[in-house]
Each structure stands twice: as C-alpha cells, then as structure tokens.
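Asker: Could you work out the structure for the sequence below:
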Amino acid sequence: MAEKTIRIGTRDSELALWQAHTVEKKLNDLGYKTEIIAVKSQGDIILDKPLYELGITGIFTKTLDIAMINGQVDIAVHSMKDVPTALPMGIVQAAVLERANTVDILVHKGNLDFLQGEGTVATGSLRRQAQWWNKYPNHTVVDLRGNVNTRMQKLQENNWNGAVFAAAGLERINLKPENYINLDWMIPAPAQGAMVVVAMAEDDFCRDAVGQLNDIETEVCTHIERQFLKTLEGGCTAPIGALAKYNEIEDTIDFKGVLFSIDGKQKIEVNKIVPIEEWKKLGYNSAQEIFANGGTELMKTIKESLKK
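Answerer: This next block holds a predicted model:
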C-alpha cells in the first residue's frame, strides 16, 4: 500500500469532527494513514440569517469543496443532508456510511402541555417548520441557527417550549437529553442520518480507500431520496421530506416523499412500495407524481415567496 497520508477535510463543529474521526478510524483500521484538517464554513460564521436567505445551496460544504479543489485536503466528510444534489465539477461521492437514526426529535423543557394549546418551537429548517405548522397551525415557529451545541444552548437561554433536532446528530455526540419525544410523524430530510465522503474524481488512491467504507443499502436509499429532492429542485430551500427503506423480507423499497407549502397548509405526498430492481428511477418517478398532483404550482409559489 502506498504511503500517502489521506487528508480529511471537515467543518470544525463538534459533530463534524466526530464524523471525520469516525471516517479516520475506519481508514486507519484498513491500514491507511490519515490527517484531519478542520475549516470554518460560511454557514457556521453567518448565524444571523436563515439559511434560505443566504441563497447558497451547500453553504456548509462549499468551503471544503474549495479546499479540495485547491489541493489542501484529499477527501471531505459531510452530513449527507447538507450536501447539494449536484456536486461541483471534479468532485465525486466516494462512500456513504451505514445510516444512523433518521428521526427528527423535539427537545423540550419537561412540560408538553403546550402541544394542546399555544406554544413556540424553534428550528432553522423550512421542512421542519412547514410540517410543524401543518400539525400545530396555531403555534409560533422561530428561526434557530448554529451548530448542534449552539442550538441546544439557545434553547436553554430562550423561553421557547422546544426545538426540533435530528436525533442522529445529538446521539453521535451524546447530547440527546432526557426531555425529548420522537416526531415519528415528521418526514425527515432526504439522506438524514447518513454521512457521505467525497473525493476528487481523478484521485484513484483515495477513492479506492474510501470506497471500502460504502454501505450499499444506505447508498441506494439515500440515492432515491436525493433524486426525489433534485427532481423537485429542492436544494436547501423547499419544505421537502423523503425516506426510503429497504424491506429485506419482501425485497422491496418502501418510499415516502412529501412537499409542503411554507406555511404548512398545503401538503402533497407520495407513498410507494416497489421491487428492489426498480430503485434507480424511484425518486424521479415519485417526484413526477408530486408534480402531477399540484406540485408544479406549489414549487413555483415557494420559489417566488423565497425571492421576496
């Protein structure tokens, strides 16, 4: 094996570093030498604006993309749901690791009475906001930005009733508190709970190394969800949820996809169970069904309202 040291690029948040160290350990176990290089992304620096207002898809991944293209790092590790569906020229998906928990959770302050009446819940995600309003139309939803630690801190400092998080992120860095409930009715972000490693297309050494970490079932399911997102043209901006699951017994894929209006009043969903052989176009076909059921008009409305 060549003696090249694989330089792993990551954001410098606790969760991002945990993910990078996880990949590093797996590569070390295979006999590769590694080094972790942490960078700050614009998404971590600009915290006073909602993500969709920053108008950049991939705000958390852009800095690392540039570092890779400039040759400062060889590979980058991301939460897959943060990665734009179209990768920059010259950068490819090298591996998707086995998926963790896909569920969204509500972290609360010990009292859930507000769910029966009025309350304030925090999230920086249009998808979570729309689904929350769909279920609790008389609640207030406030914007919440920052890495996981910052958001937990802000929840404690403010008089909100709760905040919505991805279970996987909190579980990975042991931050999941006792006061939480699983929001099993909320459709997660496409690829939620999955970590992806990207590399330069022409870097065979790193692609071969990282390729050994790929989990095929997660790769297939996240491909379907991201294809659904890409076809609907979600980027990071529209309230789109998707979840594909492999059913081993039946050898089928169960898929749920949903598009909401920003205020949560409109909901267009698709539910499909198809044989595993049909996975390649499942995301695309499901998105076409959403379009046919009013999704075309709804996407137009969403795009116009986000421009304002």
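
Asker: switch to C-alpha atoms for all contacts and neighbour counts from now on
Answerer: Noted.

Asker: need the contact list for residue 184.
Answerer: By CA atoms under 8 Å, 6 or more residues apart in numbering, the residues touching residue 184 are 103-104.

Asker: try residue 54
Answerer: No contacts exist for residue 54 under CA under 8 Å, 6+ apart.

Asker: this one as well, want them side by side:
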Amino acid sequence: MKKTIRIGTRDSELALWQANTVKSKLENLGYTTQLVPVKSEGDLVLDKPLYEMGITGIFTKTLDVAMITGTVDIAVHSMKDVPTQLPNGIVQTAVLERASSEDILVTKSKVYFESPCTIATGSLRRQAQWLHRYPNHKVVDLRGNVNTRLQKLKDNDWQGAIFAKAGLQRINLLPADFIDLNWMLPAPAQGAMVVVALEEDEFCKEATSKLNDYNSEICTYMEREFLRTLEGGCTAPIGAFAEIIDDEIYFKGCLFSIDGKTKIDIEKKVLTSQYKGFGKECAKFILQNGGSELMISIKNEMK
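Answerer: Model (predicted):
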C-alpha cells in the first residue's frame, strides 16, 4: 500500500524544524509525506506557568487528538514534552539520534553570579537547580516559543535566561553570549526527538521505525522510567541523564524541592544489556531516601 504520511506538528519554528527533519528522512527512504501544523494549548496560553495549567502533555494533547480523529498519521515531538504514559492507541515508534542534552544560560553581558541576579525560566527543574546553586538570586517565569523567549530576554532587565542548547542550535539561534550549565541535570529525554503513531497503523509504524536510534532509545527509556516512577509528570523538579560508554550506561538522577533547598540525587552505572528496570530502581532509591515526602510536598505546593 502506498499512502501519504501526514506529519502532525506544532507550528513553532523549532517544532517545524523537527517535523521537517523527519519529513526529509522519510522521503529519503522513498515515502511520500505532508506536514500538518497545528497550535497547541501550551503555545496559545502564555500568561501562566506550565504547572498551573493543570495537565501534563500540554504541548502534545492537540496532536494526540488529531491523530485519534484521523487528521494526521504521525506526530513529532521534543521527547521531554511527552508524558511518560501515552494515550491509549498511540505508541512510540522512533527516537531519533539525540542532540545535545545540555541547558545553557543566554546572557546579554558578563554576569557576576556572586551578586544578586534575575534569571528567567519557565521550568521548575531549572528554577530549583538554579536556586540550589545560587540561593541569593531571583528566578522569574518565562514562557513562549524559543523566538519569543529570546525577545523577552532582550526586552527585560534580566541577567540571563535558561534554554535547551539543542533547541537553539537546531534553528541557528545559538547566540555568542551563553554559558554551558554542565552542572545542571537536564529534563529526562532532553535533546531527543520522538515519533508517535497509532498502534493499529502498521504502515506508519514500519516506516518511522526505520528512523530509530537504538542508543538514544535506551537512554531516554531509562530517564523516562525514572521520571514515571517518581510520578513527576512533566513539571516537577526532576532531572535525569543516561549515557552509554562502551558496554555500560552511566546514569544520574535528581529530585529537588521547588525552592531548591532540598536535593536528593543518585549516580550509578549498569551494563547496557540490563537497562530495563534500572531507571525504576534509581527512582525507588530517591523515594526511599526522602523523595516520597518531597513529592507530596511538591504536589501540595502546585495545587
């Protein structure tokens, strides 16, 4: 059977770049494709922090509905935005080779971190880790797509704003003035792109599975398993990063209080052949060492 694969995507510049990347890869394999951009609620409501909007998957829900109702066949997402529990009938079919997972601080001039600073981010994870390191700083909310957030940084009297390095690199917006935050643990699956399709759509599942990068799939699986076990959704201050070196996976995970004062972390390694269940094991360590109480506190604070 020959059919056109309709690719659902958010209509921001970064989301379109990701969807076009998948489009090109599929067309290079001989498939016919069509882009179908849609706006998500997360793109439309810019005056509330994400955690106040009441749901996880705020950037993916619209595309899930479009897929289930037959408007699109597949969707392309930044994997860190995707809830760990996919809707019934939708399955992950490919994780593309991962780009940089690092966070960076974009600045307008030299920053003196020992002085009081105002730093912008819409992420509780980034906020908590920043305040843990710099408790005398102020963190303000920053929402919108990459272009909007860069403009807000220019327009406001902030010392810097935190971005995912991969997002800026992908659309050629990485500025000269930035600082690598190699001490900050990224969001689970940050820097990775994921393709999802309907479980019953064998044609699209087979086509998109050819784009899968096995190492990226394993590492993001472990990080998302860690996240799912902590029951953090997409908004709690949870960081995780897994990296394959030779035949081992090195894993780091953390959970913070929203104010950054409390930190619980873990660093372990496992054979690549034993990756399944390891993220869950690491999350259980966090929960048994104060994480359960901290998660209850975080959820109460976010109500």
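
Asker: dump the residue contacts of the residue nearest to the spatial centre of the first structure.
Answerer: With distances taken as CA atoms, centre = their mean, residue 81 lies nearest the centre of the first structure, 2.0 Å away. When contacts are counted by CA under 8 Å, 6+ apart, residue 81 of the first structure touches 189-194.

Asker: let's see it at 7 Å
Answerer: Residue 81 of the first structure is in contact with 189-192, counting by CA atoms under 7 Å, 6 or more residues apart in numbering.

Asker: again, but for residue 248 of the second structure
Answerer: For residue 248 of the second structure, counting by CA under 7 Å, 6+ apart, the contacting residues are 269-272.

Asker: Next: residue 177 of the second structure.
Answerer: Contacts for residue 177 of the second structure (CA under 7 Å, 6+ apart) come out as 106-108.

Asker: Am I right that residue 171 of the first structure sits in a helix?
Answerer: Yes - using DSSP: H, G, I helix; E, B strand; the rest coil, the assignment for residue 171 of the first structure is a helix.

Asker: who wins for most neighbours among the contacts of residue 177 of the second structure?
Answerer: Highest neighbour count within those: residue 106, with 23 neighbours (other CA atoms under 10 Å).

Asker: Hmm, it is touching residue 161, no?
Answerer: Yes - the criterion here is CA atoms under 7 Å, and residue 106 of the second structure meets it with residue 161 at 5.4 Å.

Asker: show me what contacts residue 129 of the first structure?
Answerer: By CA under 7 Å, 6+ apart, the neighbours of residue 129 of the first structure are 123, 141.

Asker: Relative to residue 166 of the first structure, how far out is residue 50 of the first structure?
Answerer: Distance of residue 50 of the first structure to residue 166 of the first structure, computed by CA to CA, to the nearest Å: 18 Å.

Asker: again with residue 284 of the first structure
Answerer: Relative to residue 166 of the first structure, and taking CA to CA, residue 284 of the first structure is found at 25 Å.

Asker: for residue 288 of the first structure, same thing?
Answerer: Counting by CA to CA, the gap from residue 288 of the first structure to residue 166 of the first structure is 28 Å.

Asker: Nearest to residue 267 of the first structure, out of the contacts of residue 81 of the first structure: which one, please.
Answerer: Minimum distance to residue 267 of the first structure across those is 15.4 Å, recorded for residue 189 (CA to CA).

Asker: which one in the second structure is aligned with that closest one?
Answerer: Taking TM-score structural alignment, the alignment pairs residue 189 of the first structure with residue 187 from the second structure.

Asker: Distance check, that match against residue 106 of the second structure.
Answerer: In this view, residue 187 of the second structure and residue 106 of the second structure are 18 Å apart by CA to CA.

Asker: do the same with residue 292 of the second structure
Answerer: 34 Å.

Asker: Assumed residue 136 of the second structure was part of a helix.
Answerer: No - according to three-state DSSP, the state of residue 136 of the second structure is coil, so it is not within a helix.

Asker: Now do the SS call for residue 134 of the first structure.
Answerer: helix.

Asker: quick revisit: Provide the secondary structure category for the residue nearest to the centre of the first structure.
Answerer: Assignment for residue 81 of the first structure (three-state DSSP): helix.

Asker: Surely the match of residue 189 of the first structure and residue 236 touch.
Answerer: No - judged on CA under 7 Å, residue 187 of the second structure makes no contact with residue 236 at a distance of 10.0 Å.

Asker: of the contacts of residue 177 of the second structure, closest to residue 265 of the second structure?
Answerer: Residue 265 of the second structure lies nearest to residue 106 out of these, by CA to CA, at 26.3 Å.

Asker: what's near enough to touch the closest one?
Answerer: Each residue near residue 106 of the second structure by CA under 7 Å, 6+ apart is listed here: 160-162, 177-179.

Asker: In which helix or strand does residue 225 of the second structure reside?
Answerer: Using DSSP states H and E, residue 225 of the second structure sits in helix 214-230.

Asker: mean per-residue distance, that helix to the first structure?
Answerer: Compared with the first structure after fitting, helix 214-230 of the second structure deviates on average by 0.2 Å (mean CA distance after the TM-score superposition for the first structure).

Asker: Tell me where the second structure has strands.
Answerer: 4-10, 32-38, 74-78, 90-95, 103-107, 118-120, 138-140, 160-164, 178-180, 193-198, 238-245, 248-256, 263-271 (DSSP state E).
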